[in-house]
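Undergrad: Sequence and predicted structure, then a few things I'm wondering about:
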Amino acid sequence: MADDPHSPDWDPRSDEVLSDQIRAYDTMRAQCPVAWSDYQHWTLFRHEDVMRVLEDHQTFSSAASSHLSVPNGMDPPEHTPYRKVIEPYFSQQAMSQFEPACRNIARILVNNLPDRQPFDVVETFSRAFALQIQSTFMGWPDSLHGPLREWVLKNHRATLASDRQAMAEVAHEFDGYIHDLLETRRQAGANAPRDVTTSLMEETVNGRPMSDEELTSLMRNWTVGELGTISSSVSILLSYLAEHPDLRQSLANDTVALPDAIDEILRIDAPLISNRRITTRYVEIDGRPIPTGEKITILWASANRDEKVFGDPDAFCPHKNRDHNLLYGAGVHVCPGAPLARMELRVLMKEFLRAVDTLEPAPGDRPERAVFPTGGFNYLPMVIRKR
């Protein structure tokens, strides 16, 4: 641990860390649970410290960016009316209505997977599912699949490089897609499709319609979260089940256990690595003095493996760990889209397990892990045998 509060305790982008992020985070949690780096600023590795941040939005503000971020980058009371608008889109009724479309997408993708031939799970399956499911949920045309795929990759590269100009250009590119979608609906008037995008355009916040800037920010946040995290989640799930064939067979025989099993696998191996906050006053965490205005990185990928909470972090114990799992966050910013993500993953995995008899790594080909800020895989070669 460094004596100077702004002398780096670690390098999150070193080859050593990026070669095995999860193990590196496990080590940091034990050796330096509150760490400074030039890249992440203050990083919190322990479950209790992350919970402290999540439960005290007055001290640890979500307004960590200079750009509008609806509602992720807002604190109550500003955050509250936006959250009220969003939550009905993820209600039990909304999920029930969307589930048949989700199942249809999942079933077609599973049926189209090659039998007994190597394929890349990420490109062929997980990323395709995320793109199709997001576009269908929002009411976006299939023609956006290709541009959105490229946009996600560019957004990831810009974020990893901390390239502010590139990040601004990527955001502007996405804004253009949304502007076109909004304009198409405005020109259609009463004939506009009755989908989530049109409905959001008709919502009001504090008695007024949302501006295009607010709508674009909201849809960008939904899209980044959906495309990146769902794709990462699917690759993690298939990799884990390939390594644990007994569990895969158990879940194929008892799909009722799927929801808890999915959450637990994604606790062990995080699809979303971190989020940010900023301090509004001087605080001390684990004896480290943190001034006002400092950026905090809450590391889900470490907090969800904290031995003090979960025991052996790699032990598969879904019922024991359920109440402390931070997969979808906690507090006022707990993920509003969690019901959608859970439904999508449950439906996809049920269809996959129904159709697939064996799942194994492709011989002679090595997977490539994704690196911060995303989890999961960039490349995951697998072979399946269908039933």
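TA: Sure thing, it's come through.
Undergrad: CA only for contacts and neighbour counts going forward, please
TA: OK.
Undergrad: measure the residue most central in space within the chain to residue 158 for me?
TA: Central residue of the chain (CA atoms, centre = their mean): residue 229, 3.2 Å from the mean position. Separation of residue 229 from residue 158 (CA to CA, to the nearest Å): 17 Å.
Undergrad: again, but for residue 139
TA: Distance from residue 139 to residue 158, by CA to CA: 27 Å.
Undergrad: Going along the chain, name the strands of the stretch 1-150 of the chain.
TA: For the stretch 1-150 of the chain, the strands defined by DSSP state E, counting those that start in this stretch occupy 34-37, 41-44, 60-61, 119-120.
Undergrad: can you list the ones you listed in a markdown table and add distance to residue 314?
TA: Shown next, in a markdown table, are the strands of the stretch 1-150 of the chain (distance: least, CA to CA, whole Å):
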| stretch | distance to residue 314 |
| --- | --- |
| strand 34-37 | 22 |
| strand 41-44 | 20 |
| strand 60-61 | 30 |
| strand 119-120 | 25 |
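Undergrad: looking at those, which is closest to residue 269?
TA: Within the strands of the stretch 1-150 of the chain, the stretch nearest residue 269 is strand 41-44; the backing value is 17.3 Å (CA to CA).
Undergrad: which helices and strands does the closest one pack with?
TA: strand 34-37, strand 295-299 (3 or more CA pairs under 8 Å, 6 or more residues apart in numbering; DSSP states H and E).
Undergrad: about what we covered before: so which of the strands of the stretch 1-150 of the chain gets nearest residue 148?
TA: Of the strands of the stretch 1-150 of the chain, nearest to residue 148 by CA to CA is strand 119-120, at 19.1 Å.
Undergrad: what sits up against that closest one?
TA: By CA atoms under 8 Å, 6 or more residues apart in numbering, the surrounding residues in contact with strand 119-120 are 362, 379, 380, 381, 382, 383.
Undergrad: Residue 174: which of those residues is nearest?
TA: Among the contacts of strand 119-120, and counting by CA to CA, the member closest to residue 174 is residue 379, at 24.8 Å.
Undergrad: Contacts only, for that closest one.
TA: Counted by CA under 8 Å, 6+ apart, residue 379 has contacts 120, 121, 122, 123, 367, 368, 369.
Undergrad: change it to 10 Å
TA: 119, 120, 121, 122, 123, 235, 365, 366, 367, 368, 369, 370 (CA atoms under 10 Å, 6 or more residues apart in numbering).
Undergrad: Structure two is appended below for comparative analysis:
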Amino acid sequence: MSDEMPVDWDPRSSAVQDNQIAAYDDMRHRCPVAHSAYGNWAVFRHADVVRILDDPAAFSNRVSPRRSVPNGMDPPEHTLFRDINDRYFTPERMRAFEPDCREVTRGLLDALGDGEVEIMSALAEPFANHMQCRFMGWPERLHEPLREWARRNREATLALDREAMAAVAGEFDSYIREQLDERRENPTHDVTSELLAERVDGRPLSDDELVSMIRNWTVGELSTISAGVGIVASFLASRPDVQSVLRAEPDRIRAACDEILRIRPPLIANRRRTTRDVVVADRAIPAGERVLVLWASADRDEEIFGDPDEFSFDRDPEPNLLYGRGVHACPGAPLARLELTVLVEELLGATTSLTAAEGAHLVYATYPAGGYSEVSVSLVRR
């Protein structure tokens, strides 16, 4: 084990916030396991992240005192709830949802018109919002409250305002409980109603368990899908060669989205907690410590991917950690892939040209958000 002290890494420093990806690339080379100013150990290399993901017994997902279903659980409890979760993201369900996905996408694209568009506010954020409401069977009247909620949640998280974070969390839970109560009174044929009928160990799920599971689905959707849309749109606008291939061969869109989001991941990190003393990349980490796995670094590791900024249609998808790995791999990955694939299909189908807006500059999102906060492109519709 190394006797050197790890770099004291501050993810909220101006150097990181100016360009997160460049900062993580630098840390991966200088100090692959760094100690954060906030008490976390940050892990930057692909091999070390994989080691953590493949050992949930040593690196627990129980990182918060707040009950989180199922992502904040460990096996065997996690397995019971994950089995319920995964029934809602089967290939059959995705095929059944695809017409709704296209209807939502086309409606949003029709509203854009020609010319310059700021993608995050005009498309990415409403896309994630409307899509999640449609998937859950929630009414359109929730669109604007959820969009405003997402804004306040970002602000509270960026400011590390614990009181504000608790308040917005409680507000979001109230939206879910309202939808559950409405369906108890008037059952419908949607995902939210189906969840009310689920059983675990022979008993109904409690309201707290239902709210936690739905919160996990929805909060992740509102943040990472909107970030993903901005990243993909920005990349395509800068790469007419890739656009040309995808317009001619739409079957390659799904793999292309995965590769684009490997280059600039929409989700920066996830947390783990050590259950025993461990050694990672020659660093001794005691039991009970918080560990950050940096997706936004691991998926750019030169030891695995070569030039991290090189786009390849033929890259082996196996090492890509975009949707995680192991027992805690992203439960909503099939839905996310469907949504992004349909979005790109419809966007390219509705336009003859997608380019970066003249004179526009990308505005990077700040930690812990990924992607961009502003992406301006120019569209020419068919």
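TA: Arrived safely. Bear in mind that the values here come from a model prediction, so they are computed numbers and not experimental data.
Undergrad: which residues does residue 64 of the second structure contact?
TA: So residue 64 of the second structure contacts 72, 271, 272, 273 (CA under 10 Å, 6+ apart).
Undergrad: what's near enough to touch the equivalent of residue 122 of the second structure over in the first structure?
TA: Using TM-score structural alignment as the criterion, the counterpart of residue 122 of the second structure in the first structure is residue 124. The contact partners of residue 124 of the first structure, taken as CA under 10 Å, 6+ apart, are 109, 110, 112, 113, 114, 380.
Undergrad: in the second structure, what residues pair with the longest helix anywhere in the first structure?
TA: Scanning the first structure for the longest helix, with DSSP state H as the assignment, gives helix 212-243. Aligned by TM-score structural alignment, helix 212-243 of the first structure corresponds to residues 207-238 of the second structure.
Undergrad: Show me which residues of the matching stretch are buried.
TA: 209-237 (16 or more other CA atoms under 10 Å).
Undergrad: if we can go back for a sec, identify whichever of the strands of the stretch 1-150 of the first structure lies nearest to residue 92 of the first structure.
TA: strand 60-61 (29.8 Å).
Undergrad: any idea how far the closest one is from the chain center?
TA: Relative to the centre of its chain, strand 60-61 of the first structure is centred 20 Å away, using CA atoms, centre = their mean, to the nearest Å.
Undergrad: for stretch 353-372 of the second structure, same thing?
TA: 17 Å.
Undergrad: Give me the buried stretch members for that stretch, please.
TA: 353-357, 364-367, 369-372.
Undergrad: residues contacting residue 116 of the first structure?
TA: Residues near residue 116 of the first structure by CA under 10 Å, 6+ apart: 358, 359, 360, 362, 382, 383, 384, 385, 386.
Undergrad: For my notes, confirm the third one occurs in a helix.
TA: No - if the criterion is DSSP: H, G, I helix; E, B strand; the rest coil, then residue 360 of the first structure is strand and not within a helix.
Undergrad: I'd like to know how far the residue opposite it in the second structure once aligned sits from residue 381 of the second structure.
TA: Here residue 360 of the first structure is matched to residue 355 in the second structure, going by TM-score structural alignment. Distance of residue 355 of the second structure to residue 381 of the second structure, given as CA to CA: 12 Å.
Undergrad: now swap in residue 189 of the second structure and tell me
TA: Distance from residue 189 of the second structure to residue 381 of the second structure, counting by CA to CA: 37 Å.
Undergrad: who's more crowded, these two?
TA: residue 381 (18 against 9; other CA atoms under 10 Å).
Undergrad: Which of the contacts of residue 379 of the first structure sits closest to residue 319 of the first structure?
TA: Checking those against residue 319 of the first structure by CA to CA gives residue 235 as the nearest, at 22.7 Å.
Undergrad: And the closest one, how far from residue 172 of the first structure?
TA: Note on residue 235 of the first structure: its distance to residue 172 of the first structure, by CA to CA, is 29 Å.
Undergrad: repeat for residue 332 of the first structure
TA: With distances taken as CA to CA, residue 332 of the first structure is found 29 Å from residue 172 of the first structure.
Undergrad: Name the residue in these two with the higher neighbour count.
TA: Between residue 332 of the first structure and residue 172, counting by other CA under 10 Å, residue 332 is the more crowded of the two (16 against 12).
Undergrad: wait, that one sits on residue 55?
TA: Yes - applying CA atoms under 10 Å, one finds residue 332 of the first structure in contact with residue 55, separated by 7.7 Å.
Undergrad: Report the angle between the helix or strand following the longest helix of the first structure and helix 212-243.
TA: Counting by DSSP states H and E, the next helix or strand C-terminal to helix 212-243 of the first structure is helix 245-253. On the basis of axes from the mean of the first three to the mean of the last three CA atoms, to 10 degrees, helix 245-253 of the first structure is oriented at 120 degrees to helix 212-243.
Undergrad: ok, and what's touching helix 245-253 of the first structure?
TA: Identification of contacts with helix 245-253 of the first structure by CA under 10 Å, 6+ apart yields 237-238, 240-242, 254, 257-258, 261, 316, 349-360.
Undergrad: which residues in the second structure does the helix or strand just after it match up with?
TA: Past helix 245-253 of the first structure, further along toward the C-terminus, the next helix or strand under DSSP H and E is helix 258-268. Using TM-score structural alignment, the residues of the second structure aligned to helix 258-268 of the first structure are 253-263.
Undergrad: how close does that stretch sit to the first structure?
TA: Compared with the first structure after fitting, stretch 253-263 of the second structure deviates on average by 0.4 Å (mean CA distance after the TM-score superposition for the first structure).
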